[in-house]
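Undergrad: build me a model:
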Amino acid sequence: MSTTTTATRLLDPTRWTSKIWTGEWTSGASGEHAVQSPSTGALLGRIGFASPDQVDAAAETAAAAQHDWAARSYEERAAVLRRAGDLWQAHIDEVTLWLRAESGSAAAKARFEVQTAAQECYEAAALASVPYGEVLRSTQPRLSFSRHFPVGVVGVIAPFNAPIVLSIRAVAPALALGNAVLLKPDSRTPISGGVTLAAIFEEAGLPPGLLQVLPGHGASTGERLITTPRTRVIAFTGSTGVGRRVGELAARHLKRAHLELGGNNALIVMHDADLAHAPSVGAAGSFVHQGQICMATGRHLVHESIADEYVARLSERAEALIVGDPAGEEPVQLGPVIDERQRDSIHAIVTDSVAAGAKLRAGGSYQGLFYRPTVLDRVTPDHRAFREEIFGPVAPVIRFSTLDEAVELARDTEYGLSLGILTRDVMHGLQLADRIPSGNVHINDQTVNDEAPVPFGGVGNSGTGSRHGGHLANIEAFTETQWTTLRGDLAHHPF
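TA: Alright, predicted model coming up:
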């Protein structure tokens, strides 16, 4: 894909090249940014960068547009979200091509992401009509009730790894509930993570100003998105380190921050696990999208009685996986990692762990940004591959002998996002899960799972406990709660 590729109806580059979206395509005051394929280095396009002043102006425009949007009937808002869902499906082939080229997504992951975006919009359309309050008891002769109203302007800061899903899961419900949204996509994936959303919602009939896409370089644009007075809620997905800074800045300005951060997720493989399938489950958890997923399986805790066979079969699967350019002609299962910095970080963790005593059973090498799926055996809690979020296609295997040891190893992390347990005794697996703090638990599946209707979030350093997904969680995230009372006559007070 290049800037000379034949323009398509949804993502015609002549409209958005070197631009930002404020309800219309306009030049970015901070210049432009080259968007390159991580697979080939080829130029895919150029996007505009918003200046801090443009963020302020966008917030004012969004706030003005939001009043009319919130006053519209839920039917009108739902209709826009339903049309957006239909448009994701109608343009799935085109958007999938961009995901494959820009984010290094394999075809299956790219299609899943677009399909999920459609489902997020359909769920949000249904959200527009759910009850938005409850009748409360009162000690006085009056009607007492709570009701939810939009916060106003929501700021969304999204990452590169699932650029559409990790944007739309906040954008769609926030819009459905009557808010306006300022979206800052990652500068490495601004087309699939930003331009596509602008184009979809424009075609769906969303009034101008309600969704604005503001790519930026460095921290200045994101910081202004948080500090500009009109934004009241910030939805951030990214690393724990950056999340801390986002939370601190939001708190200083009395903004709510929903933080979905990193993970170092354990997959516990019990002694009775089905070894014909367990290694495939583990491989999916560690290698899908090159391991660049916060829910990725970062630690395989395997009972010592089956560990040798598990490692052998997992290594066979790793060696058999096809790594290459997802935008090329040949089908591949893994694409490139996003950039050299990420590749070098992955390789340093692998080589440091091997130097410290871990055994390399597969992978451990790269060509360009293509990192081979890697299996490390005999990993211990002293190794970097145990302690750190790798964010790459690496499966560290740690052996345990007792359930208490497995629990201790699983809990030995600052994170608490996702947990998988493989066992034939599912009730025993659930009892085990009760001993391990985690925002998500999957018995007899790997750690990477997400669906539009489901509340999603983590504990510990994986986030603030806020949830994306599900009607109740979204209402709590993107509305304010107001207590209201009604009396038939004036109240009598002894004053």
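Undergrad: please make it C-alpha for all contacts and neighbour counts, starting now.
TA: Will do.
Undergrad: now the helices for the stretch 101-250 of the chain?
TA: Assigned by DSSP state H, counting those that start in this stretch, the stretch 101-250 of the chain shows helices spanning 107-127, 165-176, 196-204, 220-227, 240-252.
Undergrad: of those helices, which stretch is the most buried?
TA: Ranked by mean neighbour count, the helices of the stretch 101-250 of the chain are led by helix 165-176 with a mean of 27 (mean count of other Cα atoms under 10 Å).
Undergrad: who are the packing partners of that one?
TA: Packing contacts for helix 165-176, counted by 3 or more Cα pairs under 8 Å, 6 or more residues apart in numbering; DSSP states H and E, involve helix 74-90, helix 107-127, strand 153-157, strand 180-184, helix 471-478.
Undergrad: what angle do the fourth one and helix 165-176 make?
TA: What it means is strand 180-184. On the basis of axes from the mean of the first three to the mean of the last three Cα atoms, to 10 degrees, strand 180-184 is oriented at 160 degrees to helix 165-176.
Undergrad: and for strand 180-184, what's in contact with it?
TA: 58-59, 62-63, 65-66, 152-158, 167, 171, 174-175, 194, 209-216, 221-222, 225 (Cα atoms under 8 Å, 6 or more residues apart in numbering).
Undergrad: here is the second sequence; please produce its structure so I can put it next to the first one:
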Amino acid sequence: MGLLDGGNWNGKIFVDGWIDGGGGVRDVVEPATGAVLGSIGIADASDAARAAESASRAQKAWAATPPEERAAVLRRAGQLWEQHQDEIDSWLIREGGSIPPKAQLETHRAANDCYEAAGLPTHPHGLVLPTNGPRWSFARRRPSGVVTVIAPFNFPLILSIRSVAPALALGNSVLLKPDPRTAVSGGVSIMRIFEEAGLPPGVLQLLVGGADVGEAVVAAPEVSVVAFTGSTNAGRAVGALASRHLKRVHLELGGNNALVVLPGADLALAASAGAFGSFMHQGQICMTSGRHLVHESLHEQYVEILAEKAQHLPVGDPFAEQVALGPIIDSGQLNRIDAIVKETVAAGATLSAGGTYDGLFYRPTVLSGVETSMRAWTDEIFGPVAPVTAFSTIDEAIALASESEYGLSLGILGDVGLAMKVADGVPSGIVHINEQTVDDEPNIPFGGVGASGNGSRFGGADANIDAYTNTQWLTVRSEIAPYPF
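TA: Predicted structure coming up:
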């Protein structure tokens, strides 16, 4: 029997077991076909309150569990992702519109996130500090308590598990709120994996819901840390609410990432990198190459090659045929993409490729002659759109790349010496020289600056320990200290 066979989760949430949610039931819809794949339970605020109370009780025993036992649960989870990869891949393809290689990447990454997290329980959790008194002085890391994880639809598995796994490994309990549009691949699958891996009851709770549930899992008094991945506007709201309740909050938000093509760069390789950076997963990635800055000596040819690639990339149902792009997640997102493209063309940009759609299938689109005041340049589009503009000097490239409120990822293609100058001049949480803007690994500290986040980091032992534990100062004397009172 498969991991998701049996239907015990169908139409349910998970609060100490699979139960009916107070918010009713929602269909799980395949965006490529409109077919209903199943149903998911919807929580309400009272479900979130019960889950937080239970998670707080369960966390104390889980934190006291020997490190090797917590590590073993994470290792078993990693093995289960590998054993059930084909099944989970199918859900990522059908529920989220992923092409198979992208789905396989997510499942592979989920296993590796769990394996990476399995090293955290036995990682050094403190320091011995110098002290002026006759005592020992320590800074030790303690579990934060209850961690809320809120994740989006675009990479639903990676963007959930990268916080869930380390938070659990470090002795916390977790409230997981995935996007309702991808709640099976980004929520149910994680819940089922950890059930099978032997995670004690109550340590992980699954709450699918709307803004009321989001507010409840942030404001719950038992919650100490909030890890949020999503849009900048939603992140601002989560950050404000968390701050009001004195919660530590880690925000990984949107991006409008620059891809800089330097003079002398190999055009064929650069255009290939640009196409991947803008069109991978229909551009629905926070790290998507959202602004192509191309040296004036290469600009015209770059646009031609990129447009030709866009015109020949197959678009369709990734579950039924071999395609490069699948569907946009829903009509609301597609309409926004199309409105930005149309408004930018009306403002004077040239539509060099794409700009059309059939159902939720939006053609990969290239816009040239884009000015910095146009929406396709200023906004995070979150669609398969490549806006291109030319620059003449390296200083101009730096200025253009820096002219954004976002600061997530930067790609620079061409001469490494010039690229180093650009890298030093542009504020960005991530810089890739001679690679496009989309990349991530379990062991690297991932995050952005500006409107792309509050500087928090996801991934890697040091960043995860900082994110999901608190520092406690502890002193020890051989006998009670004397005082003058």
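Undergrad: which among the helices and strands packed on helix 165-176 of the first structure is found nearest to Arg46 of the first structure?
TA: Using Cα to Cα as the measure, strand 180-184 is the one of these that comes nearest Arg46 of the first structure, at 15.8 Å.
Undergrad: against the second structure, where does the closest one fall?
TA: On the second structure, the counterpart of strand 180-184 of the first structure by TM-score structural alignment is residues 173-177.
Undergrad: next, the mean deviation of that stretch compared to the first structure.
TA: In the superposition with the first structure, the average deviation recorded for stretch 173-177 of the second structure is 0.4 Å (mean Cα distance after the TM-score superposition for the first structure).
Undergrad: quick one: distance of that stretch to the chain centre.
TA: Chain-centre distance of stretch 173-177 of the second structure: 15 Å, with Cα atoms, centre = their mean, to the nearest Å.
Undergrad: so what's Ile346 of the first structure up against?
TA: Applying Cα under 8 Å, 6+ apart, the residues contacting Ile346 of the first structure are 390-392.
Undergrad: how many other residues sit next to Gly469 of the first structure?
TA: For Gly469 of the first structure, the neighbour count with other Cα atoms under 10 Å is 24.
Undergrad: how far away is Gly45 of the first structure from Ile475 of the first structure?
TA: According to Cα to Cα, to the nearest Å, Gly45 of the first structure and Ile475 of the first structure sit 37 Å apart.
Undergrad: same thing with Lys184 of the first structure?
TA: Lys184 of the first structure sits 22 Å away from Ile475 of the first structure, going by Cα to Cα.
Undergrad: next one: Ala307 of the first structure
TA: Ala307 of the first structure is 45 Å from Ile475 of the first structure, by Cα to Cα.
Undergrad: then Ser438 of the first structure?
TA: 23 Å.
Undergrad: neighbour count: those two, which is higher?
TA: Ile475 (25 against 22).
Undergrad: what residue in the second structure is paired with that one?
TA: In the second structure, Ile475 of the first structure lands on Ile465 (TM-score structural alignment).
Undergrad: the helix or strand harbouring Leu474 of the second structure vs the first structure, average offset?
TA: For Leu474 of the second structure, the element it lies in under DSSP states H and E is strand 469-476. Taken over the aligned residues, the distance from strand 469-476 of the second structure to the first structure averages 0.5 Å (mean Cα distance after the TM-score superposition for the first structure).
Undergrad: check which residues of that strand are buried.
TA: Buried residues in strand 469-476 of the second structure, counted by 16 or more other Cα atoms under 10 Å: 469-471.
Undergrad: contacts only, for the counterpart of Ala273 of the second structure in the first structure.
TA: Taking TM-score structural alignment, the alignment pairs Ala273 of the second structure with Val281 from the first structure. Neighbour list for Val281 of the first structure: 445-446 [criterion: Cα under 8 Å, 6+ apart].
Undergrad: so Val281 of the first structure, which of the three states?
TA: helix (DSSP: H, G, I helix; E, B strand; the rest coil).
Undergrad: same question for the one 3 residues further on.
TA: Under the three-state scheme (three-state DSSP), Ala284 of the first structure adopts helix.
Undergrad: tally of neighbours for it?
TA: As a burial measure, Ala284 of the first structure scores 22 neighbours (other Cα under 10 Å).
Undergrad: that one against Gln446, yeah?
TA: Yes: look at Ala284 of the first structure against Gln446 with Cα atoms under 8 Å: they come within range, at 7.1 Å.
Undergrad: quickly list what's touching both of these two.
TA: With Cα under 8 Å, 6+ apart, Ala284 of the first structure and Gln446 have no common neighbours.
Undergrad: re earlier: for Pro381 of the first structure, find the nearest of the helices and strands packed on helix 165-176 of the first structure.
TA: Relative to Pro381 of the first structure, the nearest member of those by Cα to Cα is helix 107-127, separated by 31.4 Å.
Undergrad: against the second structure, where does the closest one fall?
TA: With TM-score structural alignment as the criterion, helix 107-127 of the first structure aligns to 100-120.
Undergrad: show me what Met374 of the second structure aligns to in the first structure.
TA: Checking TM-score structural alignment: Met374 of the second structure goes with His383.
Undergrad: on that earlier part again, for Val311 of the first structure, find the nearest of the helices and strands packed on helix 165-176 of the first structure.
TA: helix 107-127 (25.3 Å).
Undergrad: average gap between the closest one and the second structure?
TA: Mean for helix 107-127 of the first structure is 0.5 Å (mean Cα distance after the TM-score superposition for the first structure).
Undergrad: by contact count, what packs against that helix?
TA: helix 74-90, helix 92-102, helix 165-176.
Undergrad: so which bits of the first one are buried?
TA: The reference is to helix 74-90 of the first structure. Those would be 74, 77-89, for helix 74-90 of the first structure by 16+ other Cα under 10 Å.
Undergrad: same check on stretch 321-336 of the first structure?
TA: For stretch 321-336 of the first structure, using 16+ other Cα under 10 Å, the buried residues are 323-327, 332-336.
Undergrad: next, format those as CSV and append secondary structure and distance to Asp93 of the first structure.
TA: What follows is those, written out as CSV (DSSP: H, G, I helix; E, B strand; the rest coil; distance: Cα to Cα, whole Å):
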residue, secondary structure, distance to Asp93 of the first structure
Val323, strand, 22
Gly324, coil, 20
Asp325, coil, 17
Pro326, coil, 14
Ala327, coil, 12
Val332, coil, 17
Gln333, coil, 18
Leu334, strand, 19
Gly335, coil, 18
Pro336, coil, 20
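Undergrad: many thanks, have a good one.
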